[in-house]
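K.L.:
Next one to model:
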Amino acid sequence: MAEEQKNYHASTGVDEFYYGEVGDGIVASYIERVEYLQTIDVDMPQDITRAYGDNKTAEMAVSNGDIKVTSAFHKIPMEDKQRLLGLEVKDGITYMGSKDNPPYVATIFAKTYEDGSKEYVGLPKGLFTRPKLSGKTKEDGTEFSSEEIEAQFMDRKIDGLDEEKSVAFAVDKKGETTNRDALFMKIFGKPYPGTTTEPAGA
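P.N.:
This is a model prediction of the structure:
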């Protein structure tokens, strides 16, 4: 049986940032897209701890740190900030305060490749924090600003797995969506937006 060829192509872009409120469950109450994702970094730190005895290493263990996500967009619409940050809205005014309570959300985004394939990254449960406000005067040329927002994610029960997980990956070749559709069902408990049927084995 021929071995499937490995893909060594590096990603060249990002796309399809989705989020959905999951609370303490595994099914999102909605799935919403934020367009014009520019950059996204998922920091998944690990440290190795050593135990010593007889002047040498007796045992090693891996300690996993907090998963932190930093993403930059051309602009984050106010409606998405209200949902992600749990902001109060009254009479057309949006308010932030010390008692804001952001909801637990799941997110998925895609890394794109020149050959048309995509790698989807799913984060099942986390909290977003308020972005920094900044502005700059207009000068001779036009410069577009961007908005950055941070979040931290934790382990969550994933249907079909014995242990809780905090990150999931799915890769589809050009023109294929099987793994993408399966990942949406695992992370959001809902089909990919625009589709109505659940993938086989979900």
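K.L.:
Please make it C-alpha for all contacts and neighbour counts, starting now.
P.N.:
Noted.
K.L.:
in the chain, which spans are strands?
P.N.:
Along the chain, counting by DSSP state E, strands occupy 13-21, 32-34, 37-43, 46-53, 56-64, 67-73, 88-90, 93-95, 105-112, 118-129, 147-153, 168-172.
K.L.:
Turn these into TSV, including distance to Ala2 and mean neighbour count.
P.N.:
Shown next, in TSV, are the strands of the chain (distance: least, C-alpha to C-alpha, whole Å; neighbours: other C-alpha atoms under 10 Å):
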stretch	distance to Ala2	mean neighbour count
strand 13-21	31	21
strand 32-34	39	15
strand 37-43	34	16
strand 46-53	35	10
strand 56-64	36	10
strand 67-73	37	18
strand 88-90	58	11
strand 93-95	58	11
strand 105-112	27	23
strand 118-129	23	23
strand 147-153	39	18
strand 168-172	20	16
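K.L.:
Please give the structure of this sequence too, so both can be compared:
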Amino acid sequence: MAENKNYKATTGVDEYYYGVLDETNELTIVQASPERVKFLQEITVTPSQEIVRGYGDNKVAELATSNGPVEVEGAFHKLPSQDRQTILGLEKTTGGLYAYGSTDNPPYVASVFAKTHEDGSIEWVGLPKGKFLKPESSATSKQDTVEFGSDSITAEFMDREVPGFTEEKSVIFGYDEKGETAQRDELFQAIFGKPYPADTSTTTTTTTGA
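P.N.:
Okay, the predicted model is just below:
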């Protein structure tokens, strides 16, 4: 029997979450629940890999792969200052100021985001362990028409132990058909050590009169 193959192309991105990893137990995050950053515009995950050649008798005798860190670049409509401070490990004054410095050391974080399809199915992508880099800061004068800016930020992710796998991994994938959440739920537990955050924004209470 032929294997069912999925040829649905990605048409969007959504649901970016992150969490700071616990220094004593990297299988979980320090927050009670993963933190959502809304309005993700674009994200690129680039694994670093190259072929290493072994030579003999004036020809290639053997090939091997050399794997490096995974580079991630994301663009948001706006990256809130609270999230910027957290993922970059910035010092903050009691008056609310925060700053960059030569001694800054960002924490290890884990991330998850969703690649969406037109039929409602979702491919989930998990990044187990990495650090974000300080982004560039720029601004442009307002002109005759309004143009929205965006915030870009880059990171590097590395291998980490992930429950369910025998070897350490740097990128984890899961796929849910429309209306399904099994892969999403398993991925959040594997990456964050916490369940997918419950959405209480649409919860209502109905009172029936006597």
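K.L.:
And the TM-score between these chains?
P.N.:
Once superposed, chain against chain, the TM-score is 0.93 (TM-score structural alignment, normalised by the length of structure 1); 194 aligned residues with a C-alpha RMSD of 1.2 Å.
K.L.:
Which one of the strands of structure 1 lies nearest to Gly194 of structure 1?
P.N.:
The minimum distance between Gly194 of structure 1 and the strands of structure 1 falls on strand 32-34, with 11.8 Å, by C-alpha to C-alpha.
K.L.:
circling back to that earlier point, with respect to Gly160 of structure 1, which of the strands of structure 1 lies nearest?
P.N.:
From the strands of structure 1, taking C-alpha to C-alpha, the stretch that ends up closest is strand 168-172, at 13.1 Å.
K.L.:
For the closest one, give the aligned segment of structure 2 as residue numbers.
P.N.:
Taken onto structure 2 by TM-score structural alignment, strand 168-172 of structure 1 occupies residues 172-176 there.
K.L.:
Excluding its own residues, what touches that stretch? List them.
P.N.:
By C-alpha atoms under 8 Å, 6 or more residues apart in numbering, the residues outside stretch 172-176 of structure 2 that reach it are 121-128, 182-184, 187.
K.L.:
Run the chain-centre distance for that stretch.
P.N.:
Distance, stretch centre to chain centre, for stretch 172-176 of structure 2: 13 Å (C-alpha atoms, centre = their mean, to the nearest Å).
K.L.:
With adjacent residues omitted, what lies nearest to the counterpart of Ser71 of structure 1 in structure 2?
P.N.:
Here Ser71 of structure 1 is matched to Gly74 in structure 2, going by TM-score structural alignment. Of all residues not flanking Gly74 of structure 2 in the chain, Ile43 sits nearest, at 4.2 Å (C-alpha to C-alpha, 6 or more residues apart in numbering).
K.L.:
So what does that neighbour match up with in structure 1?
P.N.:
In structure 1, Ile43 of structure 2 lands on Ile40 (TM-score structural alignment).
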